[in-house]
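A.B. asks: A predicted structure for the sequence below; I have some questions about it.
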Amino acid sequence: MLSRPELILKLIVEQYLSDGTPVSSKFISEQGGLQVSSATVRNTMVQLEQMGLIRSPHTSAGRVPTTQGIRLFIDKMLQLEAVPQRWLNEIQQTLLPQLPPSVLIQRAGQLLANLTGLVSLLSPPKAGGRVIRQAELVRLAMDKLLLVVIDAEGDVLHRVLAQNADIPQQTLSRSLCVLNAALCGQCWPDAIGRLALMARTEGGDTERLLLDVMAQLSLDEMQQNQPLVYGQHHLLQEAEHQPDAALQQVVQLLEQPACLLQILAPVLQDQCTKLILGRESGITELHNVSIIALRYQAEPHRVLALLGPSRMHYAHLIPLVEAVGLQLSKHLNQP
């Protein structure tokens, strides 16, 4: 049972999250079930303001919740809503168990951004490193090869290698032999280092071909270790229609998503959903941004997060993030 101050705070937060405008004592007193006068509401609002739970913006007669007020509302009063069936259907149809992990993670990020119109952030696809299981060079033409590298999780790298001249069969056979000796069973960075050393002992066409392979492996390693961000265009579109320095700062911060993941890492040591409200992040650029974050895999440590305005529809979005995280966890943690 909520006390009167808590009930009034609940009404203020819910209305503010709904339309973003200051909430007046008249509006509160007219709500059914409260049965108190405007004067009583005003006195209670003064108490809530003294407690730092609401504030008066500028000269407005209404009040808006502070970060502390929204936090109290979420921790004690928020009632989560069921995820709509159409969203559950999309999650199941998009995040299929047979997909390689990197594709699964990419699809999850795109799905979250598309469903919510917000920004999703996910750990790098290969957050825990990867071991190479198999490497192949397949001839497509006399001067063109297909590089295929499969890691232990079943993810496949395909790259077309175009050469300046025809590739003799002897060069292809020798290169493939060196590749398997250097790569198979090795962690990706270690494999690149081994290949670099072994290529130098070959010389000629074989060395040039192996160095091309090494360049492709290095590029892929860099890409696979970058956090994934989807939905930045939602922020950019909002910034175009509503010039806001805070929005521009968030856009710039998302250009270095690894920093955000480092901030989230300490609070995501268990599988509980975490909610970081605005100033709680300690980052100036995120003072008007809320983050719903969840660790969906322990080993390797993988997280997903949804970034949006402080006026986020938390009751709607928290269950959605949890549903996506559950689907990822179920597929990625199975033997």
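C.D. replies: Received it, and whenever you're ready, just let me know what you need. All of these numbers come straight from a predicted model, not from anything done at the bench. Numbers count the residues shown, from 1 in each chain.

A.B. asks: C-alpha only now, for contacts and for neighbours.
C.D. replies: Noted.

A.B. asks: so which strand or helix has residue 295?
C.D. replies: Taking DSSP states H and E as the criterion, residue 295 maps to strand 289-297.

A.B. asks: got a list of contacts for that strand?
C.D. replies: For strand 289-297, the external contacting residues (Cα atoms under 8 Å, 6 or more residues apart in numbering) are 264, 268-278, 301-310, 312, 318, 321-322, 325-326, 328-329, 332-333.

A.B. asks: So which of those belong to strands?
C.D. replies: Judged by DSSP state E, strands contain the following of the contacts of strand 289-297: 274-277, 302-309.

A.B. asks: With distance to residue 105 and neighbour count added, can I get these in TSV?
C.D. replies: Converted to TSV, these look like this (distance: Cα to Cα, whole Å; neighbours: other Cα atoms under 10 Å):
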residue	distance to residue 105	neighbour count
274	19	17
275	21	21
276	22	20
277	25	23
302	10	22
303	10	23
304	9	28
305	12	26
306	14	25
307	17	22
308	20	23
309	24	18
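
A.B. asks: next up, a second structure to put side by side with the first:
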Amino acid sequence: MPLEPRAQTLLKTLVERYIAEGQPVGSRVLSKLSKLDLSPATIRNIMADLEEMGFVASPHTSAGRIPTPRGFRVFVDTLLTVQPVSENSIESSLQLSTQVGQPQKIISNAAQMLSSLTQFAGVVLAPQHESAFSQIEFLRLSEKRILLVIVTPNGDVQNRLLLTEADYTPAQLNEAANYINRHYSGLSFNEIRLRLQNELREIHSDLTKLMQTAIEAGDETITGSTEDVVIAGENNLLNVHDFTYDLNSLRKLFAMFEQKTELMQLLDISSKASGIQIYIGGDSQLVPMDDMSVVTAPYQVNGKIVGTLGVIGPTRMAYQKIIPIVDITARLLSNALSHARSISDND
């Protein structure tokens, strides 16, 4: 049920005060800050109603109230007034334009800048690269030890050591490499894998196992050559009392950064949504800690969503400032990566 205007004003005032001070907010303070011409008794009655509806709670140690996760959700969804942020100031700080042609550096820069601007942790889910190649070579190192050399379409070179069951001659290795380059150059390893089953019967069976091994290893090498999640500023969260007051919370926090599984799941889901998404601990099952919130936005390359970026901080964060920073950074990252892609395609 929608809140009546006076209740909305008081809830908004309480959340903003709690974000700023981190302390329970009493009726007297609410009366002064909200500028509502209401008696203290009326304010107490409205706050009691808000508490009954689950939007605020009363800590045992204070007569004041704090917002619950549900109260924070109402605040960010319907009551928040976003503060304008200069896009030029973020762009000059981010310096994405100086990193043309270096997508991984651009992504790392974006995470660093989100952290710097918010004093929380910045995070970017990197694009999942198609594991395409332009050329491969096999180099015989010794008996049953082969070096697989992969050249990607943008000129990167990746190496992978293969341990084989058979001992292949240089002529056999050359034959296998020539076959793969002639038939599959420019395709992703995943596409090749789907075609190999029917096509490998055309060549000598002794090389079938080698080529299958090379395709699997090549896929793992290319897809594993970049970080899935780039995180910057984790140490900023050591200065946030909401996390550091409890050793168990701190352990949970850094376990999340180390394992990254829960974080990747949240970012992957948010990349399928449009625009800014706000995940509040205690309200969203995707956030592993009650005192944590994550503000995310998807970013694009040439109009196609390829990843997500965001800010990780306490539930008691200044959403009105964080949201435009995340939104603008996503747009700038999209522009920089699209520009880098066009430069690469024209080279």
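C.D. replies: Arrived safely, thanks for sending. Owing to the predicted nature of the structure, the values given are computational and were not obtained by experimental measurement.

A.B. asks: before we move on, back to that, from the ones in strands among the contacts of strand 289-297 of the first structure, which is closest to residue 159 of the first structure?
C.D. replies: The closest of these to residue 159 of the first structure turns out to be residue 302 (Cα to Cα; 26.5 Å).

A.B. asks: Which residue of the second structure sits opposite the closest one in the alignment?
C.D. replies: In the second structure, the residue paired with residue 302 of the first structure according to TM-score structural alignment is residue 307.

A.B. asks: swap in residue 18 of the first structure?
C.D. replies: Per TM-score structural alignment, residue 18 of the first structure is aligned with residue 20.

A.B. asks: so who does its match touch?
C.D. replies: With contact set as Cα under 8 Å, 6+ apart, residue 20 of the second structure has these partners: residue 318.

A.B. asks: any idea how far residue 14 of the second structure is from it?
C.D. replies: 10 Å (Cα to Cα, to the nearest Å).

A.B. asks: Tell me how many other residues surround the alignment partner in the first structure of residue 292 of the second structure.
C.D. replies: Superposed on the first structure with TM-score structural alignment, residue 292 of the second structure falls opposite residue 289. By the criterion of other Cα atoms under 10 Å, residue 289 of the first structure has 23 neighbours.

A.B. asks: ditto for the one 4 residues further on
C.D. replies: Residues near residue 293 of the first structure, counting by other Cα under 10 Å, number 29.

A.B. asks: Can you tell me the element residue 193 of the first structure falls in?
C.D. replies: helix 188-200.

A.B. asks: circling back to that earlier point, just say helix, strand or coil for the match of residue 18 of the first structure.
C.D. replies: Put simply, residue 20 of the second structure is helix when judged by DSSP: H, G, I helix; E, B strand; the rest coil.

A.B. asks: measure the match of residue 302 of the first structure to residue 300 of the second structure for me?
C.D. replies: Separation of residue 307 of the second structure from residue 300 of the second structure (Cα to Cα): 7 Å.

A.B. asks: Spatially nearest residue to residue 23 of the second structure, not counting backbone neighbours?
C.D. replies: Excluding the flanking residues, the one nearest residue 23 of the second structure by Cα to Cα, 6 or more residues apart in numbering is residue 66, at 7.4 Å.

A.B. asks: neighbours around residue 53 of the first structure, how many?
C.D. replies: Applying other Cα under 10 Å, we find 22 residues neighbouring residue 53 of the first structure.

A.B. asks: I am finished for the moment; much appreciated.
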